[in-house]
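**Student:** Model the structure of this input:
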Amino acid sequence: MKVYKNPDRSEWADICLRPHLDVSSLNSAVSGILDDVRLRGDEAVKEYEAKFDHAVLGELMVSEEEKAEAMAVIDRELLDAIRLAHDNIHKFHKAQLMSVCKVETAPGVVCWQKQLPIERVGLYIPGGTAPLFSTVLMLATPAKIAGCSEIVLCTPPMADGKVNPAILAAANVVGVDKVFKIGGVQAIGAMAYGTQSVPKVYKIFGPGNQYVMAAKQHVSLHEVAIDMPAGPSEVCVIADAESNAEFVAADLLSQAEHGIDSQVLLISTSEDMIDSVQQQIELQLAKLPRREIAMKTLENSKAVLVSDTDEAIELSNAYAPEHLIIATADYERLAEKVVNAGSVFLGDYACESAGDYASGTNHTLPTHGYATAYNGVNIDSFMRKVTFQHLSAEGIRSIGRAVEVMAAAEHLDAHRNAMSVRMAKLNSTH
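**Tutor:** I've put the predicted structure just below:
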C-alpha cells in the first residue's frame, strides 16, 4: 500500500483515483458478440459458451432435475446459512415498500403515486473464480417482494455443463424459476435482445467483470435499463488509535481478494495504527488461498494519515466508497457526517462481510465514485412509480387559469386550449 502522511488537500484527487481500466479495446469485441447474439440467438449463445466457459450445452435452461440434484448435494449447513440470510434480506427490503398517499394539492385537485413492479427483470450472477450465490439473494429477494412477474437469471455453467449447486439452491430458496446456463457478454445480450429460449427483459441487474460491465453499458443505450454503472469492488476503512488492527487488516483483505482491479483505502489518525495494520496484513496474507490476487490489489491501494476524524470523513466523502467501515471510537458522530457511500458499517464488529451476506442490507452497490449520485439496489430498483391525478370541476376552477397563462407563455396554444375548453364548458353551465 502506498502511504500518504498528512497530505495537502491538493493531493486528495490523486488519492481518490481508482485503477484505470481502458475499455476501448473491449468495445469492439463486446459489440461483436452482442450483435451476433441479437441476430442468431440461442445458436450464438451456445457457441460462445463452448468458447469461453468450455461447456457444450444442449438446453440453455436449467431443468427441474438439475435443480433437485443441487438441493440434494448442497451442504446442509450452507443451505441453512442461505435461508437465514434470505430471511434477513427479506425483512429489510420488505420494510421499504411504500404505501399510497393521496394529496389534495389544491381544492378539487388530488394527486397520488403508485408503485408498480417492473414486469420482466434479468439477473446476472457471476460464476467464475467465485460463484456469487449471495448475489442471487441480494437481487432476487427484492425482485420477488416488488412483485416482478418474470425473473430471468443467467449464470455461467461449469465445464461439465452444470450450474454451481449453491447458486441453484439460492435461486430455489428465493423462488426463481427461470435459470439459464449463460455467462459473460452473451448472457447480457440474451437478456437484452431475447433469444429462442431466453425472454427479453426490461432491466438487467448484477455485477460482473469488465466485459460484462461494458456489455451492460452498451445495451443500456438502446435496449434495456441497467441497475447502475459498476466496476471493481472497493472498501474504505476509517481507523483511529483505538481501532483493532487485526480487524481492520481483515476488512481490507476481504475486499482485496475480489480481484486484481479492486482497491482498498485506509484512512487513520494514527501512524502507529497504519503500521500495525500493515503488519497484520502481512500475517493474514500468508494464510489466504487468494493471496496472489490480494497482493495485486494492495499495489493499487493506499493508506492515508490525517490529523483528526473530521478530516478522515471529509476524505472519505471525497472518495465516495462502495463500502465504508467507520471503526473509530466516535463512529456514531462520524456516521452523521457521511454524505457519499454505498453502504456504511459502524463500530469494531460491523465487518463488511456481514453486509455482503446476511445482515439484510444489499451488497449490490455503486463503485468507482458513483456513490456521489447512485444508491445501492433496493426495492425501488425493481419498481416504477406512476403518478395519478384527478381533477373535479372545483379543481379546474382552482388551477385552470394558471395553466392557461403558463401554456400561453410557452407558446403552446394546444396545451392552453385543452384547459380552456373545459373552463368554457363549466362557465356555460352557470
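**Student:** switch to C-alpha atoms for all contacts and neighbour counts from now on
**Tutor:** OK.
**Student:** Which strands and helices lie in contact with the host helix or strand of A418?
**Tutor:** Applying DSSP states H and E as the criterion places A418 in helix 413-428. Applying 3 or more CA pairs under 8 Å, 6 or more residues apart in numbering; DSSP states H and E, we find helix 413-428 packed against helix 393-409.
**Student:** The helix it packs on packs against which elements?
**Tutor:** For helix 393-409, the elements it packs on are strand 103-106, strand 109-117, helix 413-428, judged by 3+ CA pairs under 8 Å, 6+ apart.
**Student:** and with 10 Å instead?
**Tutor:** When contacts are defined as 3 or more CA pairs under 10 Å, 6 or more residues apart in numbering; DSSP states H and E, helix 393-409 sits against strand 103-106, strand 109-117, strand 383-391, helix 413-428.
**Student:** May I see the buried residues of the helix of greatest length in the chain?
**Tutor:** Ranked by residue count and defined by DSSP state H, the top helix of the chain is helix 76-94. For helix 76-94, a neighbour-count test (16 or more other CA atoms under 10 Å) marks 79, 82-94 as buried.
**Student:** I'd like the structure of this one too, to check against the first:
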Amino acid sequence: MSQSFQKVHAITGMKDVLPDGSAQWEQLEKIVREWLAAYGYRNIRTPVLEHTRLFARGIGEVTDIVEKEMYSFTDALNDEKLTLRPEFTAGIVRATIEHNLVYDRPQRVFSMGPVFRHEKPQRGRYRQFHQIDVEALGLKGPDVDAELIVMLGRLWKTLGLNDVRLELNSLGQADERLRHREALVAYLERHVDVLDEEGRRRMYTNPLRVLDTKNPAMQEMANGAPRLFDFLGNETRAHFDGVCDRLSDAGIAYSLNPRLVRGLDYYNLTVFEWVTDQLGAQGTVCGGGRYDGLVELLGGKPTPAVGFAIGMERLLDLWSQSRPAIDTPECQVYMIYQSEPAQRMSATLAEQLRDAGLRVIVHAGSSGFKSQFKRADASGAVVAVIIGEQEHQNNEVSIKWLRADLIENDIQQETIPANRLVDAIKQKV
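**Tutor:** Coordinates of the predicted model:
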C-alpha cells in the first residue's frame, strides 16, 4: 500500500497572491508603468539568480543582507556559488557593465519583481517580497537626485497617499566618510560599555550602522555621536543644498535625519527614505540615494548613478487603507446553453464577442439552467447570453441583463437574432 502524500504548504514568508487579490497588484503595476513612462524610464529585466560575489562586492560583506539574509547555494553542476537576488541594483549595474549600456548615453531604467531575503516574516517584511526599482545611470548632479524624489511625490499623490513623509541625509564622499569614521570609532571606543553585542561587532567593520540601532539603551549614545554632516566639504554641501533647493521649488516637504545611512555600503552623497506611521514597525515605504562608485567597484568605468526601491507589499498595504477593495469580475458576458449543439454555438459566438474586446466565459460542463445562472451571477458578469433548444433552432439568443443600471424600460431579458448579439451588448457594455 502506498503511503499518503503529506500536504505541501508554501514556504514560510513566501506568500501566494490569489486571483481576488491580484487585481490590486495589476492596477498598481499599471499606474507605476504609466508614472515611470512620464519621466522617460524604460524597463530592464535581469535574472533572479546571480553570482554570490556580485552581491558581496556590491552590497558590502559586512551588511545584514550579505551576512545573514541572502539565499545562497553552490551549484552542483559547476561548483559556482549563486544567490537569489536580495535587491535589484547590483544586478542592474552588472548588466550595465556587461552590455555597455551607458557607452553612448545615460540610461533611465526600472524593474519590478521578486527579491529574496531570509528575514523573520512580519507585516510588510517577507522572505520573498517584491520591489519597484528605479535607476538613473550616467547622470550626476543634484537635479537628478531631486527629480527622483519629486517623481515619488507624484506617485504618492496619484495613489492618494497623504501620510508619507520624506527624510534626507548626505553620506558625503569617501574621504569625508573616512574622517568621520575615525572620529566615530574613537567615540564608540569611549562608550563601548553601552554597546550591545551587535554594536561591538560592527564598531570597526561598519560603525555607521551602529548609529542606526533600534536598541533603546543605545539611543542616547547614538544621539551624541559625531555627525557625518559636520565632516562634509564645500562641494558635498553644495550638492546637498542643490537637492534641497529643488525640493523646495517643487513643494516637497522634508526633514533632515543625520542618522539615516541606509543598509547598503554603496551609497554616497544624497540618501533618502519615505516613511509612514501606518505600517507599524516596518515604516519605510521607499529608500534610495546616489551610488557613484558602484559601477567602478563592479568592474566598469567610473559612472555616476542614483536610484531607489519601493517595497510593493508595503505600498499595497498603505494604498489599501485609503481606498475600497477592488472587486474585479471574472468576465463581462457569461454564456449559458442547454445542449451540445447550443454549446458549440455558444463557443462560436463567444469568439465573436472576444473579437469585439469583451471578456467572455462559456459555461463548462452539462449543468442545468439553474446552476448555470447561479454561476453567471457569481462570475460578476453584467449579462448572460442564453441558448436553449428553441434559440438554437431559430439561430437566436436570449440576453439577460444582470446589472440593474443596464435594464431599460423594465426589460431584463429579450430574444434577438444571433447576428445582432455583438452590437446589442457593445451598445451597453
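**Student:** TM-score for these two?
**Tutor:** Here the TM-score for the pair of chains, by TM-score structural alignment, normalised by the length of structure 2, is 0.23; 173 aligned residues with a CA RMSD of 7.6 Å.
**Student:** Redo the buried residues of helix 76-94 of structure 1 as TSV? Include distance to F345 of structure 1.
**Tutor:** Shown next, in TSV, are the buried residues of helix 76-94 of structure 1 (distance: CA to CA, whole Å):
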residue	distance to F345 of structure 1
L79	26
I82	21
R83	23
L84	20
A85	17
H86	20
D87	20
N88	16
I89	16
H90	20
K91	19
F92	16
H93	18
K94	21
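**Student:** now for those residues, which pair is the farthest apart?
**Tutor:** The largest separation in the buried residues of helix 76-94 of structure 1, counting by CA to CA, is between L79 and K94 at 22.0 Å.
**Student:** Is it correct that R200 of structure 2 falls within a helix?
**Tutor:** Yes. R200 of structure 2 forms part of a helix when assessed by DSSP: H, G, I helix; E, B strand; the rest coil.
**Student:** Surely it and R209 touch.
**Tutor:** No. Contact between R200 of structure 2 and R209 fails when scored by CA atoms under 10 Å: they sit 11.1 Å apart.
**Student:** who has more neighbours, the two?
**Tutor:** R209 (21 against 17; other CA atoms under 10 Å).
**Student:** how close does A29 of structure 1 sit to A215 of structure 1?
**Tutor:** 10 Å (CA to CA, to the nearest Å).
**Student:** likewise V235 of structure 1?
**Tutor:** For V235 of structure 1, the distance to A215 of structure 1 - CA to CA - is 25 Å.
**Student:** for F388 of structure 1, same thing?
**Tutor:** From F388 of structure 1 to A215 of structure 1 the distance is 36 Å (CA to CA).
**Student:** out of the two, which sits in the more crowded spot?
**Tutor:** Neighbours per residue (other CA under 10 Å) separate F388 of structure 1 from A215, with A215 holding more: 26 against 11.
**Student:** Quick check: which element contains that one?
**Tutor:** helix 210-220.
**Student:** Mind listing what's buried along that helix?
**Tutor:** Those would be Q210, Y211, V212, M213, A214, A215, K216, Q217, H218, V219, S220, for helix 210-220 of structure 1 by 16+ other CA under 10 Å.
**Student:** Packing partners of it?
**Tutor:** helix 24-40, helix 184-193, strand 203-205, strand 225-226.
**Student:** I15 of structure 1 is nearest to which of these?
**Tutor:** Closest approach to I15 of structure 1 among these (CA to CA): helix 24-40, 24.4 Å.
**Student:** where do the helices sit along the stretch 201-350 of structure 1?
**Tutor:** 210-220, 245-256, 271-285, 291-299, 309-319, 331-335 (DSSP state H, counting those that start in this stretch).
**Student:** Mind putting these into TSV with distance to I33 of structure 1?
**Tutor:** Output for the helices of the stretch 201-350 of structure 1, formatted as TSV (distance: least, CA to CA, whole Å):
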stretch	distance to I33 of structure 1
helix 210-220	9
helix 245-256	30
helix 271-285	38
helix 291-299	28
helix 309-319	34
helix 331-335	45
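**Student:** picking up where we left off before, quick one, the helix holding A418 of structure 1 and helix 393-409 angle?
**Tutor:** Angle of helix 413-428 of structure 1 versus helix 393-409, following axes from the mean of the first three to the mean of the last three CA atoms, to 10 degrees, is 150 degrees.
**Student:** What residues of helix 413-428 of structure 1 count as buried?
**Tutor:** Quick answer for helix 413-428 of structure 1 (16+ other CA under 10 Å): R416, M419, S420, M423.
**Student:** Using CSV, lay out the residues you listed together with distance to V45 of structure 1.
**Tutor:** As requested, those are exported to CSV (distance: CA to CA, whole Å):
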residue, distance to V45 of structure 1
R416, 53
M419, 54
S420, 57
M423, 59
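**Student:** Between all of those, which two are separated the most?
**Tutor:** R416 and M423 (10.7 Å).
**Student:** Find residues that contact each of those two.
**Tutor:** G400, R401, E404 (CA atoms under 10 Å, 6 or more residues apart in numbering).
**Student:** Weed out the non-buried ones from these.
**Tutor:** G400, E404.
**Student:** ok, of the shared contacts of R416 and M423 of structure 1, which one's closest to V174 of structure 1?
**Tutor:** Each of the shared contacts of R416 and M423 of structure 1 was scored against V174 of structure 1 by CA to CA, and G400 proved nearest at 49.9 Å.
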